[in-house]
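Asker: my questions are about this predicted structure, shown below with the sequence.
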Amino acid sequence: ATGHAPMSYDELDAIRAQGIGAIVNLCGEFCDLHEIEDSSGFDVYYLPVVDEHAPDLEAMERALDWMDEAIYLDKKVLVHCRMGHGRTGTFIAAYLLRRGFDFKAAERTMKGRKAVPATYDQRRFLKKYGKQVGPLQTAAPRIDNRPATAVDTVITAYHYLLARFDEVWPAAEECCGRDDHPCCGRPFDLQLIESMHLSQVINRQLKQKKRQEVIDRAFALAGRLKELHQLHPGLAKEQIAAKAKGEDLTCPLLEEGACLVFTDRPPRCRYWGHAADDERLATLQLAIDGLSRQAYRTLTGQEPPAAPLCFSSADTISGKFVELYFRAMLGRTE
C-alpha cells in the first residue's frame, strides 16, 4: 500500500485496521514520526529522503531488502512520504525494477496512481537503477515474491476450528500466557498444521528485531533439548522436562511473563488445565490430525505417513520445522 504520512493516532489506527503491520517511512522532514509508528506497534524501516529527491542507492537497496523480507513473510507494507507522491512513487518503482520489470513496464504498472516519480532527479535515478538490475528475461516479472500455495485454505479451516473451540471453552480470567504461565516451561510437540500456523503468526506479527530474538532463543532451547535427549534417550519431551528440574526450558515466546502471540497461541497452551480425559480434547485432536494430513497432501500431492508428523515447539518457533518436514517428505528421519 502507498499513502501520505499519518498525522494522528486515529490515522495510525486506521492503517492498522487495514491489516498493515509494516511501514517504510521516507519522510526526511519528520525526524520522530518513525519512532511514533514504531511505538504504535508497527515494524518500521526509516529511509529519510529529501523532498523531490531520490534516495541514496545503497541505502535504498537495504530498504528494499527489508521490504522483500516483509512481503515474503506475508506482512502488509505501507510505503509513505509526506504526501505519498514522488518519493513514494520512486521507491515503489525501484521495487518493481528489482522484481524484474523494465522501466517502461514499471511506468505502465504505476500509471494513473497517486504515487509516481515526480521530478527529473527521481526519473534519472530510476533509469540508472533499472540498467543496473536489468529486466527479468526467463519469466514474467511478479510484484509478490511469495510462492503461491493452496495450503492457505487449510490454515483458514484451522482458524475456524480454534474459534469454534474457543466458544466451547471461554477463556478464564487467568489464562496461561497472560496472567500466569504454568505450561510455558515445558517443551511440547505440534502437528504440521499447528506448526505452519504458529510460524505464520510469528512471521506476520513480530517486528524484525523481536522475531530474530525469539528465533535465537528457540535455537538455544533446541540445542539444550538435544543434549537432554542424549542424556535421557527414549523419553518424551514432557518427561524430560520433569527430570530436568532447574533447567531453563522456557518457551522462547514468553517474555516478561506474557506470551508474545497470546491470541494465536497453540491449542495446547490456550486450553491448558482442562482434564486430559475431556472428550472435547479428543475431538479437537482428531480434527487437528485431519487438517495436518490435509495440509501434507496439499503440499506434497502424496499421502501422509500413518503416524502423525510432529515437530518440537523449539523447531517450530525457529523455523527449522520446514527442513524437518522436507526430510520426512523424502523419507529421511536422521
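Answerer: Thanks, I have the structure now.
Asker: CA only for contacts and neighbour counts going forward, please
Answerer: Will do.
Asker: do a quick rundown of the strands in the stretch 1-150 of the chain.
Answerer: If you assign secondary structure with DSSP state E, counting those that start in this stretch, the strands in the stretch 1-150 of the chain sit at 2-3, 20-27, 43-49, 76-80.
Asker: do you know which of these lies nearest residue 133?
Answerer: strand 43-49 (20.4 Å; CA to CA).
Asker: got the angle for that closest one vs strand 76-80?
Answerer: 20 degrees (axes from the mean of the first three to the mean of the last three CA atoms, to 10 degrees).
Asker: can you give the contact residues for strand 43-49?
Answerer: Residues lying outside strand 43-49 but in contact with it, judged by CA atoms under 8 Å, 6 or more residues apart in numbering, are 21-29, 34, 37-38, 55, 59-60, 63, 66, 87, 206-208.
Asker: just stretch 105-114 next, same as before
Answerer: So stretch 105-114 is contacted by 84-85, 89, 93, 96-97, 116 (CA under 8 Å, 6+ apart).
Asker: switch to 7 Å and redo it
Answerer: 85, 93, 96-97, 116 (CA atoms under 7 Å, 6 or more residues apart in numbering).
Asker: okay, one more to line up with it:
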Amino acid sequence: MLVNFSWLVPNQIAGSGQIGGYGIYAEDSREKLLEDLALLREQGVLAIVSLTEEPLHEEVLRANGLAYLHLPIMDMQPPRLEDIKQFIDFVKVSKREERPVVVHCGAGMGRTGTMLACYLVGQGHSAQAALAQVRRGRPGSVETIAQEEVIEDYAEYLNAFSNGKKPY
C-alpha cells in the first residue's frame, strides 16, 4: 500500500512514503514491493528514486521495467550537494525518456520533500517558493532546519553557477 503518494508536477514527478515495505531484509519485502509497483504503474510511474538507507530490490524493479536510483540518506538529514546533482541528473534523463518519477523515503516528508524542493529550484523557483509549493501539496514536508538550509544552499549554488562564478 502506497503511503503519502502525490504528484508534485502531474505525470512528471511525485513523492511518496516507503515503497515495498521496510527494506530488502524484511521477510515479505518482495511481495510488498510487487504490490506497490502495481499501484505505481496505475499512476504511470516508470522511475523510482529511493532515499532510504536500505535499497529496494533492484532486480525486481529492473525486471518490471523501472529505472532506479538509490541515494541513501539518513532519516532527518539533508542530502549532500553530490546527492542533489545525481538526483537532478536522473530526473532529467527520466523526463527526456518520458518516465514519470516517484521519490520516496520512509514517511515521504523530510528527505523526499527536500529533494522535491531542490527539483523546483532547478526549474527556476526560488528556495522559498519551492519550499512553499512542496508544503502546499505535501503538508509537513521538509522537517528540519538543515533540510531547509540545503534547499537555500542549492539555490545559491545554481545562482553562482548561472552567473559565471565558481560555486563555493
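Answerer: All right, it came through fine. Please read these numbers as outputs of a predicted model, since none were measured by experiment.
Asker: related to what we said a few turns ago, ok, which pair from the contacts of stretch 105-114 of the first structure is furthest apart?
Answerer: Across the contacts of stretch 105-114 of the first structure (CA to CA), the longest gap, 18.0 Å, separates 85 and 97.
Asker: and these two? which has more neighbours close in?
Answerer: Shown here are residue 85 of the first structure and residue 97; by other CA atoms under 10 Å, residue 97 has more neighbours (27 against 21).
Asker: could you measure from whichever residue in the second structure pairs up with that one over to residue 17 of the second structure?
Answerer: Taking TM-score structural alignment, residue 97 of the first structure has residue 121 as its aligned residue in the second structure. From residue 121 of the second structure across to residue 17 of the second structure, the span is 22 Å (CA to CA, to the nearest Å).
Asker: same deal with residue 127 of the second structure?
Answerer: Counting by CA to CA - residue 127 of the second structure and residue 17 of the second structure are separated by 23 Å.
Asker: picking that back up, deepest of the strands of the stretch 1-150 of the first structure, which one?
Answerer: Neighbour counts (mean count of other CA atoms under 10 Å) averaged over each of the strands of the stretch 1-150 of the first structure peak at strand 20-27, with a mean of 24.
Asker: quick check: it compared with the second structure, mean distance?
Answerer: On superposition with the second structure, the mean distance recorded for strand 20-27 of the first structure (mean CA distance after the TM-score superposition for the first structure) is 0.8 Å.
Asker: what's next to that strand, contact-wise?
Answerer: 34, 42-49, 75-82, 87.
Asker: at 8 Å instead, please
Answerer: 5, 34, 41-51, 63, 67, 70, 75-82, 87-88, 204-205.
Asker: gap between the host helix or strand of residue 286 of the first structure and the chain center?
Answerer: Element membership of residue 286 of the first structure, judged by DSSP states H and E, is helix 279-300. Put simply, helix 279-300 of the first structure sits 22 Å off its chain's centre (CA atoms, centre = their mean, to the nearest Å).
Asker: can you give me the buried ones in that helix?
Answerer: 281, 284, 288-289, 291-296, 298 (16 or more other CA atoms under 10 Å).
Asker: hmm, the match of residue 97 of the first structure is touching residue 127, no?
Answerer: Yes - between residue 121 of the second structure and residue 127 a contact is recorded at 6.0 Å, counting by CA atoms under 8 Å.
Asker: what sits in contact with each of those two?
Answerer: Contacts common to residue 121 of the second structure and residue 127, judged by CA under 8 Å, 6+ apart, are 151, 155.
Asker: next, count neighbours for residue 156 of the first structure.
Answerer: Quick note: residue 156 of the first structure (other CA under 10 Å) scores 11 neighbours.
Asker: hang on, it in a helix?
Answerer: Yes - assessed with DSSP: H, G, I helix; E, B strand; the rest coil, residue 156 of the first structure lies in a helix.
Asker: and it, how far is that from residue 197 of the first structure?
Answerer: 9 Å.
Asker: now do residue 18 of the first structure
Answerer: 21 Å.
Asker: same question, residue 269 of the first structure
Answerer: 14 Å.
Asker: quick one: the helices in the first structure?
Answerer: With helices called from DSSP state H, the first structure shows them at 9-17, 33-39, 57-72, 86-98, 103-110, 120-133, 152-168, 192-205, 208-231, 237-243, 267-270, 279-300, 313-318, 321-329.
Asker: of the ones you listed, which is nearest residue 259 of the first structure?
Answerer: helix 267-270 (9.9 Å).
Asker: tell me, how many residues neighbour residue 149 of the second structure?
Answerer: 14.
Asker: can you tell me what it aligns to in the first structure?
Answerer: With TM-score structural alignment as the criterion, residue 149 of the second structure matches residue 124.
Asker: if I pick that match, what's in contact with it?
Answerer: Residue 124 of the first structure neighbours (CA under 8 Å, 6+ apart): none.
Asker: again with residue 118 of the second structure
Answerer: So residue 118 of the second structure contacts 84, 127, 130, 151, 154-155 (CA under 8 Å, 6+ apart).
Asker: ok, of the residues you listed, which one's closest to residue 7 of the second structure?
Answerer: residue 130 (14.3 Å).
Asker: for the corresponding residue of the first structure for the closest one, give its distance to residue 192 of the first structure.
Answerer: Mapped onto the first structure by TM-score structural alignment, residue 130 of the second structure lines up with residue 106. Here the criterion is CA to CA. By it, residue 106 of the first structure lies 39 Å from residue 192 of the first structure.
Asker: what about the two, which has more around it?
Answerer: Set residue 106 of the first structure next to residue 192 and count neighbours by other CA under 10 Å: residue 192 wins out with 25 against 19.
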